[in-house]
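> No letters, just coordinates:
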């Protein structure tokens, strides 16, 4: 099997630079990975595009939580896509569902049309659908280029049967990009077990803040107070090891 394309999920410009230097083939640029990834600032996107030697895909997700968006939220997503297209971004990452757990085809088609000629990925909103087979056909009808999925389970190892079925169902119509707690110890098994041509992971480590003064009385945004003095960063060594494992014969 040919070596898979490796996409790194990163937070902010430092995460992008670390992933690029460690050998990623492509990056999904986000803010707030603690919430599963939100749309980053325009200045962050511009910095990444300016420094990029690899394609930059940007998540279009205005908030955490579910993928059932108000009309006002949807309009901001469409405007974000237009702004990113003007910045020379290679691709966007989207996902909209209906209340009954299906792909919102009307909104997805609208976002795909707004995005072209950028590449379009459906993120793990797919994993929250009621029926994976129906959802995949819906994304194909919408013209989406790829879908990011862990096989509707917490990890790719748990979801490997659905991943394998999705690859077979997709054929050459859409790319299945596997994800879900992938690391150097399991990525090759998932690659081979599901027959994946693209894979996605976030190699993160938590390090102490450089702050010497620490106020013990305040926690921002409802987080644990200790969290104010920790940083979650892309770990270049873990990226390199996982990429090497993924691309091993």
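Right, received. Where do you want to start? Predicted model, so just to flag it, every value in this text is computed and none were measured.

> all contacts plus neighbour counts: C-alpha atoms, from now on.
Noted.

> What residues sit buried inside stretch 78-88?
Of all the residues in stretch 78-88, those buried under the rule 16 or more other Cα atoms under 10 Å are 78, 80, 81, 84, 85.

> Could you tell me which strand of this protein is the longest one?
Longest strand of the chain, by residue count under DSSP state E: strand 5-11.

> okay, pairing it with this:
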């Protein structure tokens, strides 16, 4: 079981690593769902951590439908992440009618050449998640889809996530469950949905809030509960 933890500072990233996280999703703007962090933060975190650091590529919080200028900025961000030592990038792109934007996606994948790629929770805004999954299966460069099954909490979408997981069984894609997972619900969730990667945000923070730092004890408890 790989445990990915969201971090927005070097100290949070180091705490998560020390407590046993398997990968960091590095962001800024936690309250806005995660935006591309500053380059100095990316450089320092990638330099000091031993575990993989995947960086959010999201230029603004106004949805996942991007202009040509937005896409150009995302290209530049990806290029800089490569130079700064990121293991991967995290992005998602939709059309105005909430389908996977294949043209934009192909271009971003090409820009990412060689980096690990997560298609993020833009997937949860898709009008048809099963059609979106079939679209994403076309791209062997994409390692995983981060999703809550379209619900506010992944814990409330176990049936949908189990089905999505089953549909990726014979593909290169993994379903990484995230949003709303906690030390209280993760065991019951995994008993229903046997994913191999889980994503934690507030669930491993002091007072379950992005206002506070990562709580290493919570990360350790997640590891113990999941058998890590």
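Right, received. Where do you want to start? All of these numbers come straight from a predicted model, not from anything done at the bench.

> Superpose on structure 2 and give me the mean offset of the longest strand of structure 1.
Compared with structure 2 after fitting, strand 5-11 of structure 1 deviates on average by 0.9 Å (mean Cα distance after the TM-score superposition for structure 1).

> okay, and that strand goes to which residues in structure 2?
Against structure 2, the aligned range for strand 5-11 of structure 1 is residues 2-8 (TM-score structural alignment).

> What helices and strands are in contact with whichever helix in structure 2 runs longest?
Determined from DSSP state H, the single longest helix within structure 2 is helix 68-84. Here helix 68-84 of structure 2 touches helix 39-48, helix 102-112, going by 3 or more Cα pairs under 8 Å, 6 or more residues apart in numbering; DSSP states H and E.

> Other residues contacting it?
Taking contacts as Cα atoms under 8 Å, 6 or more residues apart in numbering, the residues outside helix 68-84 of structure 2 that touch it are 36, 39, 42-43, 46, 55, 57-59, 89, 104, 108, 111-112, 115.

> where do the helices sit along structure 2?
Under DSSP H, structure 2 gives helices at 10-19, 39-48, 68-84, 102-112, 129-136, 158-167, 186-192, 216-225.

> With distance to residue 200 of structure 2 as added columns, please give those helices in CSV.
What follows is those, written out as CSV (distance: least, Cα to Cα, whole Å):
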stretch, distance to residue 200 of structure 2
helix 10-19, 10
helix 39-48, 18
helix 68-84, 22
helix 102-112, 24
helix 129-136, 21
helix 158-167, 16
helix 186-192, 10
helix 216-225, 9
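
> okay, the ones you listed, which one's buried deepest?
Of those, the one with the most neighbours on average (mean count of other Cα atoms under 10 Å) is helix 10-19, at a mean of 20.

> Measure how that one sits relative to strand 2-7, angle-wise.
Counting by axes from the mean of the first three to the mean of the last three Cα atoms, to 10 degrees, helix 10-19 of structure 2 lies at 160 degrees to strand 2-7.

> Show me what helix 10-19 of structure 2 is packed against.
strand 23-26, helix 39-48, helix 216-225.

> can you list contacts of it?
Here helix 10-19 of structure 2 makes contact (Cα under 8 Å, 6+ apart) with 5, 7, 23-24, 41, 44-45, 49-51, 213-217, 219-220.

> one more time with 6 Å, if that's ok
Contacts with helix 10-19 of structure 2, where a contact means Cα atoms under 6 Å, 6 or more residues apart in numbering, come from 7, 45, 214, 216, 219, 220.

> Now distance to residue 120 of structure 2 too, for those, in a markdown table please.
Converted to a markdown table, these look like this (distance: Cα to Cα, whole Å):
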| residue | distance to residue 120 of structure 2 |
| --- | --- |
| 7 | 15 |
| 45 | 21 |
| 214 | 21 |
| 216 | 25 |
| 219 | 22 |
| 220 | 25 |
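
> Looking at the residues you listed, point me to the pair that's furthest apart.
Greatest spacing in the contacts of helix 10-19 of structure 2, by Cα to Cα: 45 and 220 (20.9 Å).

> Distance of the closest residue to residue 173 of structure 1 other than its chain neighbours relative to residue 200 of structure 1?
What sits nearest to residue 173 of structure 1 in space, not counting adjacent residues and going by Cα to Cα, 6 or more residues apart in numbering, is residue 140, at 6.8 Å. Distance, residue 140 of structure 1 to residue 200 of structure 1, using Cα to Cα, to the nearest Å: 20 Å.

> who has more neighbours, those two?
Counted by other Cα atoms under 10 Å, residue 140 of structure 1 and residue 200 do not tie: residue 200 has more neighbours, with 25 against 16.

> That one and residue 10 touch, don't they?
No. Using Cα atoms under 6 Å, residue 200 of structure 1 is not in contact with residue 10; the gap is 10.6 Å.

> that older thread, redo the helices and strands packed on helix 68-84 of structure 2 as a markdown table? Include distance to residue 182 of structure 2.
Formatted as a markdown table, these follow (distance: least, Cα to Cα, whole Å):
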| stretch | distance to residue 182 of structure 2 |
| --- | --- |
| helix 39-48 | 25 |
| helix 102-112 | 31 |
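
> got the helices and strands packed on helix 10-19 of structure 2 as TSV, with distance to residue 122 of structure 2 columns?
Shown next, in TSV, are the helices and strands packed on helix 10-19 of structure 2 (distance: least, Cα to Cα, whole Å):
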stretch	distance to residue 122 of structure 2
strand 23-26	15
helix 39-48	22
helix 216-225	26
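
> which residues does the equivalent of residue 134 of structure 1 over in structure 2 contact?
Aligned counterpart of residue 134 of structure 1 in structure 2: residue 131 (TM-score structural alignment). Contact analysis of residue 131 of structure 2 by Cα under 6 Å, 6+ apart lists nothing.

> and what of residue 124 of structure 1?
148, 149.

> mind checking how far it is from residue 51 of structure 1?
From residue 124 of structure 1 over to residue 51 of structure 1 (counting by Cα to Cα), the distance is 27 Å.

> same question, residue 195 of structure 1
Taking Cα to Cα, one finds residue 195 of structure 1 at 32 Å from residue 51 of structure 1.
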